[in-house]
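[1] got a predicted structure here, sequence first:
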Amino acid sequence: MDKHVNVFQQTIMKDFHHLLGSGNILRENLSMDEQQELFDLKSNTDIVILPADKGGAIVIMDSSYYWAEGMHNPLFDINIKTGVNQELITDCNEEFDNIFREVGNAAYKLKRLQWQRFHMEACLHHNVIPRGLRIRCMPSYGSTYPNLLAKWQEINIETSFRYMQLLIDYFKPHEDEVSALIEFLHDDNNSTPLLYNTTTYASSNCTRGTWITQLVFPALYSFLLLIGLTLNTIVIWAFILTPDKSNFIIFLKNIVVADSLMILTFLFKIINDSGVGPKSLRAFICQVSSVVFYFTMYISIVFLGLITVDRYRKTVLPFKKSVLNISGAKLLSAGIWVTMFFLSLPNMILSNTKLAMEHSMKCSHFKSEIGLTWHAITVSVCQIIFWVNLGILLVCYSLITKELYYSNKRVKGSRRQSKRHINTNIFIVITVFFICFVPYHFAKIPYTLSQTRNVFNCSVQNTLFYVKESTLWLCALNACLDPLIYYFLCKSFRQSLKKIFHPKSKHIPLQKHAKSMKLETDNAEC
């Protein structure tokens, strides 16, 4: 508003100076009351003062009419719903003004470039040279040497045509760049990140406390990074010493690889969220690091589902031969990795990095229109993966619980303690799954609703954002809790740990039958 008033004042002063003459000294000719009135205009939100499109005039317009005119302007086609709260429009005047100016300037520049190109292409098509592109300095002795004059005119025409083509080729990339900017600022299908509607604007205008996002979450992820690197280094070492003698071990090794890749992404998230990284790091996180994080998270979910099925078969159907041998388990694991990789790869390569780096820092802004569509498909597939595996866990562990309950009723005496031990260990997988993955996928539902529908106020939106980020941290915590599954469910893994920490210790023979039975039933799958 101050800028427009200043332009208005400068125009008035310029006109006074022109009337008095260029040689006269301009003196202040406004009274104190008039100056005060001009000053009051700066804080008046009921009017809008703007320069006219042509002629250098100043337009004073009612602000409500200005915003209503802008919202229904066919040039912008802004998708603002009817019945918008007037208070929201009043609070957003300045932001909308900046949006209109940016889009208007870009559209005006695009029209100028297009008109210039269309004009020159038409001139080339009809073999006409515009007056401003003709070479005016013609030979003065044309009547004396007509042949020379004719050749000069041929050169003139050819040079003018080549210059016109040069102008077309030179400004075409600029035209494409401006056109891409307008398309980026506004997409008719609302598929681009910057959506001109009250819902998106209200979400973007809702500020959050930076001390949580820049201090608390980086500290939490730093804790996971240190613990995760330490534990997974030991786990990788132990599994290198563990032979692939069962499907269960193969599935566990795949989870170790997924957890290790996930932990590597924590470092980039910590640097970026702390605000100490370069701007280019944001592009890397959106296109690579975040994709790898979710890619490995759903890999872990899939293999936890396979482990659950394997546990169900060993507990409920202990004498039934598995339909999947070790080679089949390896092929299945490779197929899962390849499928998830090709599902995630387009999210890395279908990007619009250059434009996003210039205008925004949201991850959705780094994706092209096709990239956003593919991202939506990926999210849907990942949701299906989670809910299917959640159903597998609930069904399998319900049947396992039922089997163990009746088994405990049948077994008496010395084996009761062994069965209680199985009850404790067998629920580690579902416990880790519910702690790490279930809260995030339930919290994501209202958070997504808050980003796509104008149903929550600013404080609720912030709360949902913090809940979503907190539950996402629980997903990352899975990389530190999975070693508990390895330790309590796999005897071979424990033996490998003994070799690492007690390389000179001898094997202790089992002396009691009950203890031998406990280890046998506890680790039959390893």
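    Done, it's in. Just so it is clear, the structure is predicted and the values come from calculations on it, not from any experiment.
[2] please make it C-alpha for all contacts and neighbour counts, starting now.
    Noted.
[3] how about the helices of the stretch 351-500 of the chain, start to end?
    353-359, 369-410, 415-426, 428-436, 438-452, 458-489, 491-501 (DSSP state H, counting those that start in this stretch).
[4] which one of the ones you listed lies nearest to His125?
    helix 353-359 (34.2 Å; C-alpha to C-alpha).
[5] one step back: reformat the helices of the stretch 351-500 of the chain as TSV; add distance to Ile236 and mean neighbour count.
    Listed next are the helices of the stretch 351-500 of the chain as TSV, based on distance: least, C-alpha to C-alpha, whole Å; neighbours: other C-alpha atoms under 10 Å:
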stretch	distance to Ile236	mean neighbour count
helix 353-359	36	15
helix 369-410	25	16
helix 415-426	22	16
helix 428-436	19	18
helix 438-452	27	17
helix 458-489	10	19
helix 491-501	10	17
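[6] before we go on, here's another structure to hold up against the first:
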Amino acid sequence: MDSRNVTVVDRNCTNFNSVFTRQVLPVFYCIICVCAFILNGFAAWIFFRVPNSSVLVVYLKNMVVADVLMLFTYPWRVASDLGYGGLKLKLMVCRYTAVLFYLSMYTGIAFMSLISLERYFKIVCSTSSVLSHLQRVTVGKGLALLAWIVMIIWMLPNSILTNQSIPENYSCMALKSSLGRRWHDISVHFNVGVFWVAFLLIMFCYTSIACHVYHSYRRVQQDSSKAGRRSNRSIFSLLVVFFICFVPYHICRVPFTLSEHCNTNYFNLFQIKEVTLFLSALNVCLDPVIYFLMSRTFRKSLMHKLASVNVKNRKSEQSSSNL
């Protein structure tokens, strides 16, 4: 399909936007943007004041970075959806912030799978001397760097190849060169593959941990299995966030991808896709729950900060009452 036909198709497709996608969803994005800014700002402030004492802390810190980058894209999307900024802002969203959004989302998914794998090794395979090497902080840093490099290599061409002149009415695909559209298809399939590999890995790790904790509880009743059951609850929180935020979008993505060229079901699929994409964006508000439940260092630092704030408030109240 040549660029002229793609533009015609894209112009027709832009008519499938609705009041919901152009006016209601931006309000919801604004709400989660404010909430996520507070939560992730606080999480970053705590996490990056503590040392990399374990592989888990390394992965959680990288999740914070991915969430902050993802959060950075929301204001641009909201402004563009509400019609501010004109064609130049839409071009910036298509070329840069939309690419950064998906880069951050799938990198975060990759770190969720690495966290699940780390918990699996820590709980189920704790006696293996070979697997214990994977618990080293240096190995964790290397895997984290590898995850970022791989995702950047796959996603960066989507920005570089969005290089066509701006038509009056367009969608992001109309701005891509023919090579850019082919690379877009390749990167979409790659990202979906990343999700399903992460999904299978997380399910395997969670099932194995749940079985291990159950058998441990049956064997020694209560005392020895408390730590294991706490780990089970923490990774369960990761599984819940993963299912709420990412599974609906990727289930919807299959029929939507098959209907890219505006068939009769495109309108309904587009609305569903936008709603499930919003659930994926909600991830930046729910990840701090994972940090709190999984990282003892994060919990202790949080409680210490809250206690310090309470002490300062009491002192200020006492000083005010003495005046």
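    Nice, I can see it. Here the structure is a predicted model, which is why all the values come from computation and not from measurement.
[7] contact partners for Ser280 of the first structure?
    Met357 (C-alpha atoms under 8 Å, 6 or more residues apart in numbering).
[8] so it, which state does it fall into?
    Counting by DSSP: H, G, I helix; E, B strand; the rest coil, the backbone at Ser280 of the first structure sits in helix.
[9] what's the counterpart of it in the second structure?
    Taking TM-score structural alignment, Ser280 of the first structure has Lys88 as its aligned residue in the second structure.
[10] any idea how far Val8 of the second structure is from that match?
    From Lys88 of the second structure over to Val8 of the second structure the distance is 20 Å, taken as C-alpha to C-alpha, to the nearest Å.
[11] report the secondary structure state of the alignment partner in the first structure of Val64 of the second structure.
    In the first structure, Val64 of the second structure lines up with Val256, judged by TM-score structural alignment. Secondary structure state of Val256 of the first structure, per three-state DSSP, is helix.
[12] verify the stated contact: Val256 of the first structure with Asn232.
    Yes: taking contacts as C-alpha atoms under 8 Å, Val256 of the first structure lies within contact range of Asn232: 7.2 Å.
[13] need the residues touching each of those two.
    With C-alpha under 8 Å, 6+ apart, Val256 of the first structure and Asn232 have no common neighbours.
[14] got the contact list for the match of Val64 of the second structure?
    Taking C-alpha under 8 Å, 6+ apart, one finds Asn232, Val235, Ile236 in contact with Val256 of the first structure.
[15] correct me if wrong, but the first one is in a helix.
    Yes: the assignment for Asn232 of the first structure, made by three-state DSSP, places it in a helix.
[16] count of residues packed around the aligned partner of it in the second structure?
    Under the alignment by TM-score structural alignment, Asn232 of the first structure pairs with Asn40 in the second structure. Look at Asn40 of the second structure: counted by other C-alpha atoms under 10 Å, it has 21 neighbours.
[17] now Asn40 of the second structure: how far from Ala66 of the second structure?
    10 Å.
[18] distance of the residue most central in space within the second structure relative to Val50 of the second structure?
    Nearest residue to the geometric centre of the second structure (C-alpha atoms, centre = their mean): Met105, 3.7 Å. Applying C-alpha to C-alpha, the value for Met105 of the second structure to Val50 of the second structure is 25 Å.
[19] just Phe242 of the second structure next, same as before
    From Phe242 of the second structure to Val50 of the second structure the distance is 26 Å (C-alpha to C-alpha).
[20] same thing with Ala144 of the second structure?
    Ala144 of the second structure is 18 Å from Val50 of the second structure, by C-alpha to C-alpha.
[21] ok, Asn15 of the second structure next?
    50 Å.
[22] perfect, that will be all.
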